[in-house]
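In: let's see this in three dimensions:
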Amino acid sequence: MTIPVFGLGTFRLKGQQAVDSVRMGLELGYRHIDTAQIYGNEADVGKAIRDSGLAREDLFITTKVWTTQLAGDNLITSLEESLEKLGVDEVDLALIHWPVPEEQVPLAEYMTSLLEARQQHLTRQIGVSNFTIAHMEQAIDAIGADNIATNQVEIHPFLQNRKLADFASRHNIPLTAYMPLAYGKVMEDETLQRIAAAHNATPAQVTLAWLLQQGFMVIPSSTRREHLKANLDARKITLTGEEMQAIATLDRGERLANPDFAPEWD
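Out: I've put the predicted structure just below:
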């Protein structure tokens, strides 16, 4: 089962706000919902999915296992708890949310556990998130590139992550871009504004189109119906080669997700 290229992120959304965002997204046509254990909203996402009345087979649900749950049997147990909160028998994609800092748990150990979760039919596909090239190399050695459905990482015009993207491409591992709109900073950029005006679009739509045209999957989020719809409409935009190159020049290595336990980035 392929991962839908356009998904709905739920980072920082909790309670009724999370329920409403997912509900609106599903009404507008989103079918890929991205959550995580650490977001504290898996039950809210599950409620919105149940309330939608959509058939389970029409949805693609992603969750991520937190770093404190990666040792020993904890990964399997925590994923079972996620399924209960979401109200599903299995998710479509389970990711390692972050590599464990300082190798406190061997990477091969938790990648093997994640593969076991798939074999137990807790998830249909498995992958990683926030993995550097070095981490991806270890993951490939542990379970093989064919078993890694995606690496979900921060990518937007101001952080284009080209070294990692090149490595992933060589190993046929798709990348999923989170924070694709750089917390709204794309709206303020003159280059993106100029290109957007030429397409009668918004800088956010242009940014999403730029990512999609490079083969990245995207998971933007919003709590406003008009923004959810506008984001989805980015699929209708085709940028010229010149416009793609103009956006490529915006890279300034501006990383927004960089907690104190983050790895040494490429």
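
In: all contacts plus neighbour counts: C-alpha atoms, from now on.
Out: Fine.

In: residues of the helix or strand harbouring residue 228 that come out buried?
Out: Secondary-structure element containing residue 228, defined by DSSP states H and E: helix 225-232. Of the residues in helix 225-232, those with enough neighbours to count as buried (16 or more other CA atoms under 10 Å) are 225, 228-229, 231-232.

In: please name every helix or strand in contact with it.
Out: helix 15-28, helix 203-213 (3 or more CA pairs under 8 Å, 6 or more residues apart in numbering; DSSP states H and E).

In: residue 107: neighbour count?
Out: Neighbour count of residue 107, defined by other CA atoms under 10 Å: 19.

In: one more sequence to fold, the one below, so I can look at both together:
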Amino acid sequence: MTEKKVFNQGLKIDFKEKLNKVIHDFDTFEGGVGDRNIIKIINLDGINLNIKAFKKPNVINQIVYKFFRKNKAQRSFEYANKLIELQVGTPQPIAYFEFTSPFLFNRSFYVSEQLDCDLTYRELTSNFNFPDYDNILRAFTRFTYSLHEKGIHFLDHSPGNTLIKKNGNTYDFYLVDLNRMNFKPMNFETRIKNFSRLTTHKFMIQVMSDEYAKSSGEDYHKIFDLMWKETEAFQEKYYRKKRLKKKYLGKK
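Out: Presented below is the predicted three-dimensional model:
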């Protein structure tokens, strides 16, 4: 088995060596969350590390990741550094590790600093009495607009993937689960479709459409009609996929 490890600059040699041992012993550490990918918070030299172990891919993707495409851990690491370069919040990237055989990709790990937050966007979809609710939702919308203006298309822009921290009277936003992103200018339709996975609640779509209109100068009704249409389309696709899995694979 061949090992590749890439660290961000500035890390001490002994820290790298200790982290390398942590990765090799990852399965022996207790705890962890996730079904497909496992995340464990491990303290190393006083730093809480968020270590994400990606599920070993199927045989086809083992070939793809070995020879044709960057793996998820590498993309997460490189995209995190790109976001920081563009002054967009994300937990500080530390390193990534990958393990391969001569012809197949095996396993990979992405390491970042653990970032504790006050809430995620997900709370906004269920707790409508959350303090300062409207301001947070509007600030999130402006954050998304700023991503679009910087040419950042976050393909996994979904409720659990934006961490939110209160900073005085304002809010800071941090993206996680970074392995699917594009960096290029987006047209109007692509920008608005980027909201489709965030909520099923029409009033939230109305608020986000209003704030996006104020930020972009586009017509509110044009934004709302497309955002709601794309939201409904995503929900129909999502539940159709679940029905098919249940019918043919017996999965819930």
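
In: quick TM-score on the pair, please.
Out: Laid over one another, the chains give 0.22 as their TM-score (TM-score structural alignment, normalised by the length of structure 2), with 83 aligned residues with a CA RMSD of 5.1 Å.

In: format the helices and strands packed on helix 225-232 of structure 1 as TSV; extra columns: mean neighbour count and distance to residue 137 of structure 1.
Out: TSV is the format used below for those (neighbours: other CA atoms under 10 Å; distance: least, CA to CA, whole Å):
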stretch	mean neighbour count	distance to residue 137 of structure 1
helix 15-28	20	34
helix 203-213	24	24
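
In: residue 166 of structure 1: which of those helices is closest?
Out: Comparing these against residue 166 of structure 1 with CA to CA, the closest turns out to be helix 203-213 (14.4 Å).

In: tilt between the closest one and helix 225-232?
Out: With axes from the mean of the first three to the mean of the last three CA atoms, to 10 degrees defining the directions, helix 203-213 of structure 1 sits at 30 degrees from helix 225-232.

In: who are the packing partners of helix 203-213 of structure 1?
Out: In this structure, helix 203-213 of structure 1 packs against helix 190-198, strand 217-218, helix 225-232, with contacts taken as 3+ CA pairs under 8 Å, 6+ apart.

In: nearest to residue 167 of structure 1, out of these?
Out: By CA to CA (comparing all of those), the closest turns out to be strand 217-218, at 16.3 Å.

In: mind putting the helices and strands packed on helix 225-232 of structure 1 into TSV with distance to residue 193 of structure 1?
Out: Output for those, formatted as TSV (distance: least, CA to CA, whole Å):
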stretch	distance to residue 193 of structure 1
helix 15-28	25
helix 203-213	5
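
In: for residue 93 of structure 1, find the nearest of the ones you listed.
Out: Taking CA to CA as the criterion, helix 15-28 is the member of these that comes nearest to residue 93 of structure 1, at 17.4 Å.

In: after that closest one, which helix or strand is next?
Out: For helix 15-28 of structure 1, the following helix or strand on the C-terminal side (DSSP H and E) is strand 32-34.

In: so what secondary structure elements neighbour that following strand?
Out: Using 3+ CA pairs under 8 Å, 6+ apart as the contact criterion, the neighbours of strand 32-34 of structure 1 among helices and strands are strand 8-9, strand 60-65.

In: got a markdown table for those strands, with mean neighbour count too?
Out: What follows is these, written out as a markdown table (neighbours: other CA atoms under 10 Å):
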| stretch | mean neighbour count |
| --- | --- |
| strand 8-9 | 24 |
| strand 60-65 | 23 |
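
In: turn the helices and strands packed on helix 203-213 of structure 1 into TSV, including distance to residue 76 of structure 1.
Out: Shown next, in TSV, are those (distance: least, CA to CA, whole Å):
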stretch	distance to residue 76 of structure 1
helix 190-198	43
strand 217-218	26
helix 225-232	33
